[in-house]
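Q: need a structure here:
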Amino acid sequence: MDLAAPPSSRLALYLDLIRWNRPAGWLLLLWPTLAALWLAAGGFPGWHLLAVFTLGTILMRSAGCCVNDVADREFDRHVKRTAQRPVTRGALSVREALAVGAVLALLAFGLVLTTNAATIAWSFAALAVALIYPYAKRHVAMPQAVLGVAFSFGIPMAFAAVRGEVPLLAWGLLLGNLFWVLAYDTEYAMVDRDDDLRIGIQTSAITLGRFDVVGVMAFYAVHLLSWGWMGLSQGLGAVYLAGLAVAGGQAVWHFGLIRARSRDGCFRAFRANHWLGFAVFAGVALSYAV
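A: So this is what the prediction gives:
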């Protein structure tokens, strides 16, 4: 690693480390978090909470990338898609990557400190789950379930920030959202299945085997049906159902992309998932707006 590299080169490496040019990752976290904010507040939650959770989501996803790349650097060398990540190829040291991640996490925590005691307390649980995930694939047959909890933890935190407590509804939404994460991260795992089998990593795509496509579609169905039921229980109506219908149409489109199990098709489906999440969020927000 060239420590004497010009600042512009190091900045480019840091941006690559946190996937700055690939916003789909933080959008996958953002839409269910914002939907939870609207549901918790019964409408627009205010500019302060909107800014805290939007910026916090971006910062924590970026910090998570730093930890993930450090944890997976030995595996990533053997995967076509990840072999050129900065830590994996030695352009950034482990210490430097962790330092960047720590700074980003501290900035996110600074935002949390502007909320309330309940949100601050739950932020520690969210951090713990985020740190556990990169190591889950070594020991858990479907590590995507652990990722599902990590990527859904903005939901109870949103309720805590608005109401000062986390009701049963928030945990139900988290569970339903976990199935969406299982759907899109299984699509992601299908891209790397050959490499993962060779190096011994466990993923949902490997665990499901020939039922991977069926599993993905079942995960989408559970997510949309559960969120539909919980949204209706909160008084959301036709506009919300229209948003879910748009999301469901996208899930059907994804079936066409992944059924042949090609790398390109599965990766395209994964990258498009943030639009499915946006459709659900739009249904929530517009329901309250009208």
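Q: going forward, measure contacts between C-alpha atoms and count neighbours the same way
A: Noted.
Q: Residues in contact with stretch 262-269: which ones?
A: Outside stretch 262-269, the residues that touch it by Cα atoms under 8 Å, 6 or more residues apart in numbering are 184, 187-188, 190-192, 254, 257-258.
Q: Among these, which one lies nearest to residue 230?
A: Nearest to residue 230 among those, counting by Cα to Cα, is residue 184 at 21.3 Å.
Q: another one to check against the first:
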Amino acid sequence: MTDSAPSTPDTAPNNWVDHTPKTIRPYLRLMRADRPIGTWLLLIPCLWGLALAAAAGHEGSNLFWYPLLFAVGAYVMRGAGCAYNDIVDRDFDAKVARTALRPIPSGQISVKKAWAFLAFLCLVGLAVLLQFNGFTVLLGLGSLVLVAGYPFMKRITYWPQAWLGLTFNWGALVGFAAAAGTLAPEAFAIYAAGVFWTLFYDTIYAHQDTEDDALIGVKSTALRLGAATPNWLVGFAGLTLLGFAVSGIFINAHPFYYVALFPAAAHFIWQIKTLDIHDSHNCLRLFKSNRDTGLLLLFAPICERIIHLL
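A: Down below sits the predicted model:
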């Protein structure tokens, strides 16, 4: 297959990557540059942690510079994670309609070149991480254990989304540590909230592939929960909001902190009410809407910080 192969089915047609030089296009697709939702879902927990630390009174000296660093870091490390996942899952991806056109299974990029590109992305990510304090650097490096294990979880458990939650929300701890230089109970509470948030959105996402996954032997919460998924989503959403509430308790938040969680709660309700697990387009649309969910949740610690400044 040529470098001009079409994007995967869940990518917006005629996106900016389709207009880049053919030599770099497969690499941009490998790192999902044409699908920014993954970067948002990795970045937002970092912003949660940073905002929560500020709300708790930690006056990190670079609170305006750090969000930019996290944005760059999330972009390249999400790309690195996608490249690693595609290297490990290349045989499975070739058997699933939604992933068969990805650069490695479609033959656009060799496995050797994919590893080289992965190494380059990791070096960029390391350069970003080294801009933070020593504790944050060590904490960030600790996430690599979770990243390395994730692609194998779908082979051994019906709950790979839980492992993804532990991985994708590690940034909540990193963001808090970047501003505070340490960790505190409120950071772990918001990290737990992120894990349940990932269980929420990635279970919806996994319902796109249930038939293919069942045929090739890949496990997911979508297969495990089946028709009961909406009821479980209620629980995942509730526990996400509870994690934020507990974080508020730990920092002795103003009552408005809790009021600020209501828009996110309403967005969760909308998703659950409109979900059709048998409609892949509906599942993809709702999955992508979780960028808005994450930003609405960010509203609570930001409001708390503003109240402190008044």
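Q: returning to that earlier point: make CSV from the contacts of stretch 262-269 of structure 1 and add neighbour count and secondary structure to it.
A: Shown next, in CSV, are those (neighbours: other Cα atoms under 10 Å; DSSP: H, G, I helix; E, B strand; the rest coil):
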residue, neighbour count, secondary structure
184, 27, helix
187, 30, helix
188, 21, helix
190, 26, helix
191, 23, helix
192, 20, coil
254, 23, helix
257, 20, helix
258, 23, helix
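Q: Out of those, give me the two with the largest separation.
A: 192 and 254 (17.5 Å).
Q: Next, the mean deviation of the strand or helix carrying residue 243 of structure 2 compared to structure 1.
A: Per DSSP states H and E: residue 243 of structure 2 is located in helix 229-250. Compared with structure 1 after the fit, helix 229-250 of structure 2 shows a mean deviation of 1.7 Å (mean Cα distance after the TM-score superposition for structure 1).
Q: List the buried residues for that helix?
A: The neighbour-count check on helix 229-250 of structure 2 (16 or more other Cα atoms under 10 Å) flags 229-230, 232-234, 236-248 as buried.
Q: what do we get in structure 2 for residue 99 of structure 1?
A: Under the alignment (TM-score structural alignment), residue 99 of structure 1 pairs with residue 116 in structure 2.
Q: for the strand or helix carrying that match, the distance to its chain's centre please.
A: Taking DSSP H and E as the criterion, residue 116 of structure 2 maps to helix 111-129. Remark: helix 111-129 of structure 2 is offset 19 Å from the chain centroid, using Cα atoms, centre = their mean, to the nearest Å.
Q: can you give me how far the very next helix or strand once past that helix is from the chain middle?
A: Once helix 111-129 of structure 2 ends, the next helix or strand along the chain (criterion: DSSP H and E) is helix 134-156. Chain-centre distance of helix 134-156 of structure 2: 13 Å, with Cα atoms, centre = their mean.
Q: For the next helix or strand after helix 134-156 of structure 2, name the packing helices and strands.
A: As assigned by DSSP H and E, the chain's next helix or strand after helix 134-156 of structure 2 is helix 160-168. On a contact count with 3 or more Cα pairs under 8 Å, 6 or more residues apart in numbering; DSSP states H and E, helix 160-168 of structure 2 meets helix 134-156, helix 185-206.
Q: count of residues packed around residue 48 of structure 2?
A: The burial count assigned to residue 48 of structure 2 is 30, neighbours taken as other Cα atoms under 10 Å.
Q: Can you tell me what it aligns to in structure 1?
A: Under the alignment (TM-score structural alignment), residue 48 of structure 2 maps onto residue 35 of structure 1.
Q: How about the contacts made by its match?
A: Counting by Cα under 8 Å, 6+ apart, residue 35 of structure 1 makes contact with 280-281, 284-285.
Q: Select from those residues the one having the most neighbours.
A: Using other Cα under 10 Å as the neighbour criterion, residue 284 leads these with 28 neighbours.
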